[in-house]
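S.K.: coords below, sequence missing:
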């Protein structure tokens, strides 16, 4: 049983977005040594958006491969069942 990937992906992306907004609102109050967190948030948002669009593609490819594999198994078993038996 597979779970719905969209909810955790959307929540994670939303959390990174909120964190980015908080950091940007702080603006100049953010220490120079802590500014790298802005890029961490941006990367989290980018990865979340990428995952949201890539996972359906990945699931579709996986499903197509399973159908293809099942089709090969079915045609392979028919070929051996129809042959002469010794």
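M.R.: Right, received. Where do you want to start? Remember, it's a predicted structure, so these values are computed and weren't measured experimentally.
S.K.: CA atoms for contacts and neighbours, from now on please.
M.R.: Noted.
S.K.: Based on its surroundings, how many neighbours for residue 50?
M.R.: Using other C-alpha atoms under 10 Å, the number of residues around residue 50 comes to 12.
S.K.: An error on my part: the question was meant for residue 12.
M.R.: Tallying neighbours of residue 12 according to other C-alpha under 10 Å, which is how burial is gauged here, yields 17.
S.K.: Residue 61 now?
M.R.: When neighbours are defined as other C-alpha under 10 Å, residue 61 has 12 of them.
S.K.: Please apply the same query to residue 49.
M.R.: For residue 49, the tally of surrounding residues (other C-alpha under 10 Å) stands at 15.
S.K.: Same question for residue 19.
M.R.: 17.
S.K.: dump the residue contacts of it.
M.R.: The neighbourhood of residue 19, defined by C-alpha atoms under 8 Å, 6 or more residues apart in numbering, consists of residue 41.
S.K.: Put this next to the previous one:
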């Protein structure tokens, strides 16, 4: 097996596959919302145990998911022009 091929021996690159990344992000965001709601139900025991950072982890995951969703929306708009 050779590691390096000449350009004349290479097959053409395949066409990129169109995907809908927004669906995956929406599922992830929904899971972060559910986890945030569950953690808010148990906020007193979390605070007593010193594990309030779990709550902030869910908030950070939700925020990053929303940023990613906005990014993919903007990128899709630029690509369709």
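M.R.: Perfect, thanks for sending it. This is a predicted model, so every value here is computed, not measured.
S.K.: Residue in the second structure paired with residue 47 of the first structure?
M.R.: Residue 47 of the first structure maps onto residue 64 in the second structure when the alignment is built from TM-score structural alignment.
S.K.: An error on my part: the question was meant for residue 24 of the first structure.
M.R.: Under the alignment (TM-score structural alignment), residue 24 of the first structure maps onto residue 40 of the second structure.
S.K.: superposed on the first structure, where does the host helix or strand of that match end up, distance-wise?
M.R.: Secondary structure from DSSP states H and E places residue 40 of the second structure in helix 21-41. Comparison of helix 21-41 of the second structure with the first structure after fitting gives an average deviation of 0.7 Å (mean C-alpha distance after the TM-score superposition for the first structure).
S.K.: Distance from the chain centre to that helix, please.
M.R.: Taking the mean of its C-alpha atoms, helix 21-41 of the second structure sits 11 Å from the chain's own mean (C-alpha atoms, centre = their mean, to the nearest Å).
S.K.: Could you list the buried residues of it?
M.R.: Of the residues in helix 21-41 of the second structure, those scored as buried under the neighbour-count criterion (16 or more other C-alpha atoms under 10 Å) are 22, 25, 28, 29, 32, 33, 35, 36, 39.
S.K.: so who does residue 69 of the second structure touch?
M.R.: Shown here is residue 69 of the second structure, whose contacts under the criterion C-alpha under 8 Å, 6+ apart are 22, 25, 26.
S.K.: again, only this time at 6 Å
M.R.: Contact partners of residue 69 of the second structure, counting by C-alpha atoms under 6 Å, 6 or more residues apart in numbering, are absent.
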